[in-house]
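S.K.: this one's sequence-less:
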């Protein structure tokens, strides 16, 4: 039911009332009358309050009848304020029995909120226990009036269907393309072959969809991946059939390209996670690359994940879906298990020819004999492989931590080195710097171990810059380049070099890397995270995929325990089997994605009050609340976890949303953070 804001709701906006404009003596106020047809406008008001997450009815004056189209931006009066909103529907009458107010202004007659995006945003808000307005902020970019006035380009004719290209190497690749062209919408979880061909495969799938007269949305993790897929699409489609949406475009150019999609001039979109809401006409395919990357989870409320949003969008629009990567997540394995998607893989014989030779440091004979070599950060196997490969081309060195020395300990008793003031961890920025506290920034040059009174420290965690410094001394004749937070390289040449990179920042090498060293596997596997092993395998495979095939001498050395299932999955290049194993173990333990979880984080009193007021489903299980945060900090913050079977996910989200709305209606501004399907549950 749509309503008008009542007196109690208006009082929630704690702002002074606007002064009434002065009326000129003798001037009569202009009389307005509602539009003759469909005079009622239902408006989604731009307000963050959960209990106002519903449309409100306003009258459309006859002077705005032509401009007030469904989907346009409007302004309305709400509690004597002029607020923005979206007109979602025109109706003949209202259920509200009182006197309706008129629309204040039609900002633009451009219908930026399409019915498909509106329905998707409503479904996403309900799934994540959020508000429609929060989702619309993520889905629709800010308006630029000058850009809207620019002429609309002509819609180009559909291109001819492309050749299968890379899809000929996959067992069901031809059938997948045929279904995109003229069959029922295919949904696939795709394990890509190692190498650079993944972008060309995505471009062929998108071009096949566009040639069939339908639209396509491609979501990738970062701007470098956008550039690669953009180039592949341009080579197949030409410059006018698609657009690339990235954050570095600037507001005006981004809105210009977004409007090209809205107006139907561009039928395909490639971009980062915000592109998942792109208003593509007649959607035929959604593509998500590397779905395990945590950048696909939006950090703004209601914290939607691109995998969930695109799956919901494909289901609602009757479109195909392609969720791909060099690995397979347990979430993607669950999509296969439920029958929602089918696996799309290559033959094992082809995979063995395309993958590099992968060895774990622990399988070396010398390491088995020498305990000191087994505990070394760069054992002889890794050094030998690097020296041999450096004669043929660049060598990639993946280091899980950025920085220099990120964690220090007492050189005598190995106790962690902590600040005397706040007990924060100490670290070093460079070889000539003094130890400093990573929490308060205090310089700790006179540090003494409180346990044994020793003055010297040793490194516990070595970062990428320190690793590059060590390798420069070990390989004095080779140039050493770094790629990480300070500077991310896009590509390196074929000449011999050492490239030290943090995960996700690895540059592509012309002709592929001759070898790769995956250091400090313990740092990835030892994290207190449910997804630690899955994330380690994803990072390892993404780096190994940049190495030349074994038939060309490509080698990968991973420094991790070879007896672990995740290490064996890398050596065999079997991410599908590992994902199935992970899903089975999580089902036994009651962990996502086998179940649905929600977290409530915030002030301890607020979390407990919110939990006690929840009308939970019958099978819901409460875990906590427990304190969260580092020792000595955020001690008043608590988190509670709620666990329900997948079939009760909707009921859990509805209960969380109702509780948040009730607190909002009581003017409680200190709301706890609610996240459904959080990435970090441990």
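M.R.: Yep, it's here. This is a predicted model, so every value here is computed, not measured.
S.K.: going forward, measure contacts and count neighbours with C-alpha atoms only.
M.R.: Will do.
S.K.: ok, and what's touching the strand ranked longest in the chain?
M.R.: Of all the elements of type strand in the chain, the one with the most residues (DSSP state E) is strand 81-91. The contact list for strand 81-91, computed with CA atoms under 8 Å, 6 or more residues apart in numbering, reads 17-18, 38-46, 68-77, 104, 113, 115, 118.
S.K.: Enumerate the positions of that strand that are buried.
M.R.: Applying a neighbour-count criterion of 16 or more other CA atoms under 10 Å, one finds 84, 85, 86, 87, 88, 89, 90 buried in strand 81-91.
S.K.: next one: stretch 436-456
M.R.: Using 16+ other CA under 10 Å as the test for burial, stretch 436-456 gives 436, 437, 438, 442, 443, 444, 447, 448, 449.
S.K.: Throw these into TSV and include distance to residue 182 and secondary structure, thanks.
M.R.: As requested, the buried residues of stretch 436-456 are exported to TSV (distance: CA to CA, whole Å; DSSP: H, G, I helix; E, B strand; the rest coil):
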residue	distance to residue 182	secondary structure
436	63	strand
437	61	strand
438	58	coil
442	65	coil
443	66	strand
444	68	coil
447	71	coil
448	72	coil
449	71	coil
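S.K.: Between those residues, which sits nearest residue 273?
M.R.: Distance ranking of the buried residues of stretch 436-456 against residue 273, using CA to CA, places residue 438 first at 30.8 Å.
S.K.: Looks like the closest one contacts residue 422 (just checking).
M.R.: No. Between residue 438 and residue 422 no contact is recorded; they are 10.1 Å apart, counting by CA atoms under 8 Å.
S.K.: and the nearest residue to residue 303 once chain neighbours are set aside, how many neighbours does it have?
M.R.: Setting aside the residues directly before and after it, residue 303 is nearest to residue 297 in space (CA to CA, 6 or more residues apart in numbering), at 6.3 Å. Burial of residue 297, expressed as a neighbour count using other CA atoms under 10 Å, amounts to 18.
S.K.: Report the contact partners of residue 297.
M.R.: Under the contact definition (CA under 8 Å, 6+ apart), the residues listed for residue 297 are 273, 303, 304, 305, 306.
S.K.: quick one: which of these sit in helices?
M.R.: Applying DSSP state H to these, the entries found in helices are residue 306.
S.K.: Adding neighbour count and distance to residue 97, write the contacts of residue 297 out as a markdown table.
M.R.: Conversion of the contacts of residue 297 to a markdown table gives the following (neighbours: other CA atoms under 10 Å; distance: CA to CA, whole Å):
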| residue | neighbour count | distance to residue 97 |
| --- | --- | --- |
| 273 | 26 | 42 |
| 303 | 22 | 37 |
| 304 | 25 | 37 |
| 305 | 22 | 40 |
| 306 | 25 | 41 |
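S.K.: Pull the most distant pair out of the contacts of residue 297.
M.R.: Greatest spacing in these, by CA to CA: 273 and 303 (11.5 Å).
S.K.: Is there a neighbour count for residue 482? I'd like the number.
M.R.: Residue 482 sits with 23 neighbouring residues when counted by other CA under 10 Å.
S.K.: Use this one as the comparison:
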């Protein structure tokens, strides 16, 4: 029987082996540093980056180092991602260099988003010029000029460049004095600038397509910008019929991100020479541009509502000057800005001789209506005098449509006291009252507030106590209803707001529209009735007269010539300069009067002006920090909107104006003041706009 071994005494046990000392783990920061160790690019390892940060005091380039792995893809003009203030932000690589003035350690570019050079040197120079002109930042302008990236469209192979077209037939331009000379300069690649006043009834899309074909046949690019998609469709169709679909591309925001980026890349890569589009097309990067065109430059949609608020006309002028190309400001009417270009000698007027004008223009008859009678709903006959009523009936009997322009849309947009004409307001929220239209149990609906929607069944004027109401301006729908009863048997169509018609057939019908929504009629309208002219002329706006004439002429240009029975009736006093300009069809004369008044009042374009809007403290702070040139003058600030009992308002606006030669100094001063404000991290928002359209 075996016995268990005796236990070994503790003092006889071998000593435990000492464990080797563990090495301390490196910190996460050091590990990440070793993992991210990079070598700089072998050539020009310094990248100058424009970061996409809308802060004025950061409006410059920043130097970064290019890693060796991105040496081939980091090309000038490409999109990159960099770390800025601890965050990854987008940017554009504008230049590669061998050295830097930065004395610290440069950070590396995180990655190249796309190696497509979407910011070529010419576009970069243009964007910098626009930013300097309007006192804005380069990143804001780049956001307007370069569309968002779409990877699939970018990966598609580039299209073959369109062939050079043959010179077109341009005999129709011979009707305009200096017209052939302008096209000759374009064909010979000589810079020429002109302001074209198109004849009424002119096929202006065809004329502009001919000018574009002249430039394209000389091997140069073309950029043409129009106000809306209806004009764009007409112009694009005219260019395609003359140049072919492969030579023309249309750029418009409604295309969607993929298609828009695809077309923009086709322009960038030189596949097409002619670009037509709406406002965003003013930055289209065409190769070797030789002709820039803006149609109807007085339309307010040509002013971008994003900072720094550039205008199409001014941007295209800068491009024409930089590219030594030609500029054409075109339209039926003429703005004070276009007249300034003519009087300064920068541009030549392209106008037709008086015999050509008399043969093309409709017969214009002013039917001056009294201000009070025109607003009286009980005197409906005054809105359509007997002479205009008879002309409309003759046009319908002759087989032609009749255009009726009404300044407002809707049923009855505004109501006033029937006794003292004080505006009618809601007793609950002080909002404006209007008639919604329609019936309730066979009776007309009562007035209702346009703000809160509560009906007002027991109206009493706050000023005189009267219970009577009258229409301030009868809208397009109410006018269509009245005309439908007056011209029974003929269809009535409306165009405006979300129901804009592009064209109507050349058949007897009444077409009621708001200004700017006039559809084109096949063969032209037999007559046009421009109602409630006082509503357009009475607006509190410095450009009220200019804008009214532009809208009237756009409608009257769609009417058949007076030699063929075309008639235009305008509801305004014959003695007004705006009415006389329409009767004589002489917008240049009216533009010269407008420009003379602007010079006397000290408003653009005779002077450069900046509008500063914000809270009272923000406006006051910026004005105190603004270093103006000697010609600088501050107007205001004045309150915007309603004020309290102490006369204080939540927002104010100040106007700063300088002599035109000091325009660059004003832009630089505004930029510097905004930069210091951003550097102080001011929290109150403020809006700065140079040469605003609305001053009053």
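M.R.: Sure thing, it's come through. Small disclaimer: the values here were computed from a predicted structure and weren't measured.
S.K.: Quick check: TM-score for this pair?
M.R.: A TM-score of 0.93 describes the superposed chains when it is computed by TM-score structural alignment, normalised by the length of the first structure; 657 aligned residues with a CA RMSD of 2.1 Å.
S.K.: Distance check, residue 96 of the first structure against residue 56 of the first structure.
M.R.: Distance, residue 96 of the first structure to residue 56 of the first structure, by CA to CA, to the nearest Å: 9 Å.
S.K.: which part of the first structure lines up with stretch 622-630 of the second structure?
M.R.: Using TM-score structural alignment, stretch 622-630 of the second structure corresponds to residues 610-618 of the first structure.
S.K.: By neighbour count, which bits of the matching stretch are buried? Give me those.
M.R.: 610, 611, 614, 616, 617.
S.K.: shouldn't residue 278 of the second structure be in contact with residue 228?
M.R.: Yes. The pair residue 278 of the second structure / residue 228 is scored as a contact, 6.1 Å apart, by CA under 8 Å.
S.K.: For the two, work out which one has more neighbours and name it.
M.R.: In this comparison of residue 278 of the second structure against residue 228, neighbours counted by other CA under 10 Å, the higher total goes to residue 278 at 22 against 16.
S.K.: Tell me how far the equivalent of the residue nearest to residue 303 of the first structure over in the second structure lies from residue 182 of the second structure.
M.R.: Taking TM-score structural alignment as the criterion, the aligned counterpart of residue 297 of the first structure in the second structure is residue 303. Residue 303 of the second structure sits 27 Å away from residue 182 of the second structure when distances are taken as CA to CA.
S.K.: can you check residue 134 of the second structure too?
M.R.: In this view, residue 134 of the second structure and residue 182 of the second structure are 30 Å apart by CA to CA.
S.K.: again with residue 486 of the second structure
M.R.: The separation that residue 486 of the second structure has from residue 182 of the second structure, given CA to CA, amounts to 49 Å.
S.K.: tell me which element the counterpart of residue 480 of the second structure in the first structure falls in.
M.R.: In the first structure, the residue paired with residue 480 of the second structure according to TM-score structural alignment is residue 468. For residue 468 of the first structure, the enclosing helix or strand under DSSP states H and E is helix 464-474.
S.K.: What is the corresponding segment of the second structure for the helix or strand that comes right after that helix?
M.R.: Per DSSP H and E, helix 464-474 of the first structure leads on to strand 480-483 as the next helix or strand towards the C-terminus. In the comparison with the second structure, strand 480-483 of the first structure aligns to the range 492-495 (TM-score structural alignment).
S.K.: in the matching stretch, what counts as buried?
M.R.: Judged by neighbour count using 16+ other CA under 10 Å, the buried positions of stretch 492-495 of the second structure are 492, 493, 494, 495.
S.K.: How far does stretch 166-182 of the second structure sit from its chain's centre?
M.R.: Averaging C-alpha coordinates over stretch 166-182 of the second structure and over its chain gives two centres that are 30 Å apart (CA atoms, centre = their mean, to the nearest Å).
S.K.: Quick one: end-to-end distance for it.
M.R.: End to end - CA to CA - stretch 166-182 of the second structure spans 18 Å.
S.K.: What are the buried residues along that stretch?
M.R.: Along stretch 166-182 of the second structure, the positions that meet the burial threshold by neighbour count (16+ other CA under 10 Å) are 167, 173, 175, 176, 177, 178, 179, 180, 182.
S.K.: Among the residues you listed, which lie within helices?
M.R.: Among these, the members that lie in helices (by DSSP H) are 179, 180, 182.
S.K.: follow-up on the earlier one: more crowded one of residue 96 and residue 56 of the first structure?
M.R.: Neighbours per residue, other CA under 10 Å: of residue 96 of the first structure and residue 56, the larger number sits with residue 56, 22 against 14.
S.K.: The match of residue 480 of the second structure - nearest residue in space that isn't next to it in sequence?
M.R.: Leaving aside its chain neighbours, residue 468 of the first structure sits nearest to residue 500 (6.1 Å; criterion: CA to CA, 6+ apart).
S.K.: Check for me that that neighbour belongs to a strand.
M.R.: Yes. The assignment for residue 500 of the first structure, made by DSSP: H, G, I helix; E, B strand; the rest coil, places it in a strand.
S.K.: What about the equivalent of it over in the second structure, how many residues nearby?
M.R.: Counting by TM-score structural alignment, residue 500 of the first structure lines up with residue 512 in the second structure. Neighbourhood size, residue 512 of the second structure [other CA under 10 Å]: 30.
S.K.: now, among the buried residues of stretch 492-495 of the second structure, which is nearest to residue 298 of the second structure?
M.R.: Proximity of these to residue 298 of the second structure was ranked by CA to CA; the top entry is residue 495 with 21.2 Å.
S.K.: my read: the closest one touches residue 512, true?
M.R.: Yes. Between residue 495 of the second structure and residue 512 there is a contact under CA under 8 Å: 6.3 Å.
S.K.: host element of the residue nearest to residue 307 of the second structure when sequence neighbours are not counted?
M.R.: If the residues on either side of it in the chain are set aside, residue 307 of the second structure comes closest to residue 140, at 6.4 Å by CA to CA, 6+ apart. Here residue 140 of the second structure, judged by DSSP H and E, is contained in helix 138-145.
S.K.: That helix maps to which residues in the first structure?
M.R.: If you align by TM-score structural alignment, helix 138-145 of the second structure falls on residues 132-139 of the first structure.
S.K.: Run through who's touching the matching stretch.
M.R.: Stretch 132-139 of the first structure has contacts (CA under 8 Å, 6+ apart) with 44-48, 53, 117, 121-122, 124-125, 274-278, 301-302.
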